[in-house]
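[1] I'd like to go over a predicted model; first the sequence, then the structure.
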Amino acid sequence: MGFHNLKTNLEDGIYSIVIDREEKANALNAQTMQDIEGAFQEVYDNPEIKGVLITGAGNKAFVAGADIKEISEINYMTGRKFAESGQEIFAKIENCPKPVIAAINGYALGGGCELALACHIRVASENAQIGLPEVSLGLIPGYGGTQRLPQLIGKGKAFEMIMTGDPVGAKEAQSLGLVNHVVEQAELIKKAETILRRIIARAPLAVSMVIDCVNASQTTDDGYQTEANSFGNCCKSEDFVEGTKAFLNKRKPVFQGK
C-alpha cells in the first residue's frame, strides 16, 4: 500500500512506519492522519506483521505537532469532528492487537506527543522533547492527550505539563514514566527493534490479550474480569500447549498464534 506522507517497510515481522514530512517537522496534517489510519488498518489485516515501530523522518522531530495552518481554519463544529477523528485513529493504535513502539527521535509535541502516548511502549533519543503546548494556541490537546498522559505520569504532573504547555526532556520523561528507555540517537531504532523482537518471540495471542487487559484497567469497570476471561482463553490455545511442552522439554517454543 502506498502513502503520501509515510514510508513503510516490513522486515522479519516488524512493520516500520516513518512519518515523512521532515521539511514540516513531520507535522500531522489531514493527509498524514489518513495515512496513519491506513497503515494501521494494514497492521490489523496483514498476518505477516507481528509488531510495529513508528518514528519520524530525520533526527530533529518525531512529530512536532499538528499542522497549524489547518488548525487555524477550524471552528466549533469542525473542531469537534477534528478531535473525534484523531481520537478514533489513535484509539486504533492503542487497541492494536500487535505491539506498537514509538521511537521518539526529537520533538514530540502536541499531536506528536499524543501519537506517542497511544503507542504501547516509548523509546526516546537523548535530544527528545515531549510535551503538550496547545494552551499557547488557545487550545487543549484533542487526540486523547488529556486522558492518556495522567494515566502514565499521574494527575498532578499531567496538570502541570498540559496547563503550562512546557515540554520535558528525555531524562525527565523517563523519570516520570512517560518513556521506557532513553538512548543515544544512533541507537534509537536498534533499541526499539530489540524490544519488539523480544515481544514477537512470545505467544502472539497472549501478547494481544496483555494489550486488552492493560487497556481494560483504564477503560472498564472490571479489568479483573477481562483478565480472568483472557487467562481462560489462553488456556484453550495451541500456543499454551506448545509453551508448556517446550518449557518441560527444555526447548524453545514455536508459537503459531493459535
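    Ah, there it is.
[2] only C-alpha atoms from now on, for both contacts and neighbour counts.
    OK.
[3] all helices of the stretch 1-150 of the chain, in order?
    Applying DSSP state H, counting those that start in this stretch to the stretch 1-150 of the chain gives helices spanning 30-45, 68-71, 76-94, 111-118, 145-153.
[4] quick one, strands of the stretch 51-200 of the chain?
    All strands of the stretch 51-200 of the chain, identified by DSSP state E, counting those that start in this stretch, fall at 51-56, 61-63, 100-104, 107-109, 121-125, 129-131, 168-169, 181-183.
[5] put this beside the first:
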Amino acid sequence: MVLSLNHGKGVNALCQALVAQLSQCLSDIYADNSLRVLIMRSTVSGVFCAGADLKERAFMADPEIEAFVAKLKSIADGIADIPVPTIVAMDGAAIGGGLEFALAADIRVVSDNVKLGLSETKLAIIPGAGI
C-alpha cells in the first residue's frame, strides 16, 4: 500500500485536516489484513512534510494545542507500531513532525536533495511527537 501526502498549498504542513486524514488512514491500515508493506511518500515536489502548520496553530487555544500535539504523538506511535514493514520515501524537506513520522518508520529512503531538521532543538525543547 502507498500512503501519499498531498497537501500542496501547505507544503504538507500538519494542519488539523491533514492530521485527521492521517489518523483515519492509520485506522484503515490497521484494519487491512491483506497489507504486506506500507510506503509513505509525498506527491508534493520538493517536500515530504514541513511539520506543524504554525499559521493554523497560532490561532489555537492552549487546550487545542495540547490535543493536537497528542494526536501527532498518536500518529507517530501508530506508524511505529504498524505490524508490516514501513518505508518512507523522502524527496525534499522533512521538518519537525514530518521528520518524526519518518523516524517512526522501519526504513527511510532519501533523495540526494533531502533536508532533515527538528527545529524544536534550537529552542531546547523536545520534539512534539516525542520520537
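    That came through fine. This one's a predicted model, so the numbers in the text were calculated from it and none came from an experiment.
[6] what's the TM-score for these two chains?
    Superposed pair, TM-score by TM-score structural alignment, normalised by the length of the second structure: 0.89. Supporting alignment: 131 aligned residues with a C-alpha RMSD of 1.9 Å.
[7] re earlier: of all the helices of the stretch 1-150 of the first structure, which lies closest to Ala170 of the first structure?
    Nearest to Ala170 of the first structure among those is helix 111-118; the distance by C-alpha to C-alpha comes to 12.4 Å.
[8] after superposition, how close is that closest one to the second structure?
    On superposition with the second structure, the mean distance recorded for helix 111-118 of the first structure (mean C-alpha distance after the TM-score superposition for the first structure) is 0.9 Å.
[9] against the second structure, where does that helix fall?
    Against the second structure, the aligned range for helix 111-118 of the first structure is residues 97-104 (TM-score structural alignment).
[10] who touches the matching stretch?
    With contact meaning C-alpha atoms under 8 Å, 6 or more residues apart in numbering, stretch 97-104 of the second structure is reached by 14, 48-52, 72, 75-77, 79-80, 88, 94, 108, 116-118, 127-131.
[11] the same query, at a cut-off of 6 Å, please.
    Residues outside stretch 97-104 of the second structure that contact it (C-alpha atoms under 6 Å, 6 or more residues apart in numbering): Cys49, Ala50, Gly51, Ala76, Ile79, Ala80, Val88, Ile131.
[12] which pair in those spans the largest distance?
    The most distant members of the contacts of stretch 97-104 of the second structure, if one measures by C-alpha to C-alpha, are Ala50 and Ala80, lying 19.6 Å apart.
[13] about what we covered before: most packed of the strands of the stretch 51-200 of the first structure?
    strand 61-63 (a mean of 31; mean count of other C-alpha atoms under 10 Å).
[14] what helices and strands are in contact with that strand?
    strand 107-109 (3 or more C-alpha pairs under 6 Å, 6 or more residues apart in numbering; DSSP states H and E).
[15] do that again at 7 Å, thanks
    Taking 3 or more C-alpha pairs under 7 Å, 6 or more residues apart in numbering; DSSP states H and E as contact, the helices and strands that strand 61-63 of the first structure lies on are strand 51-56, strand 107-109.
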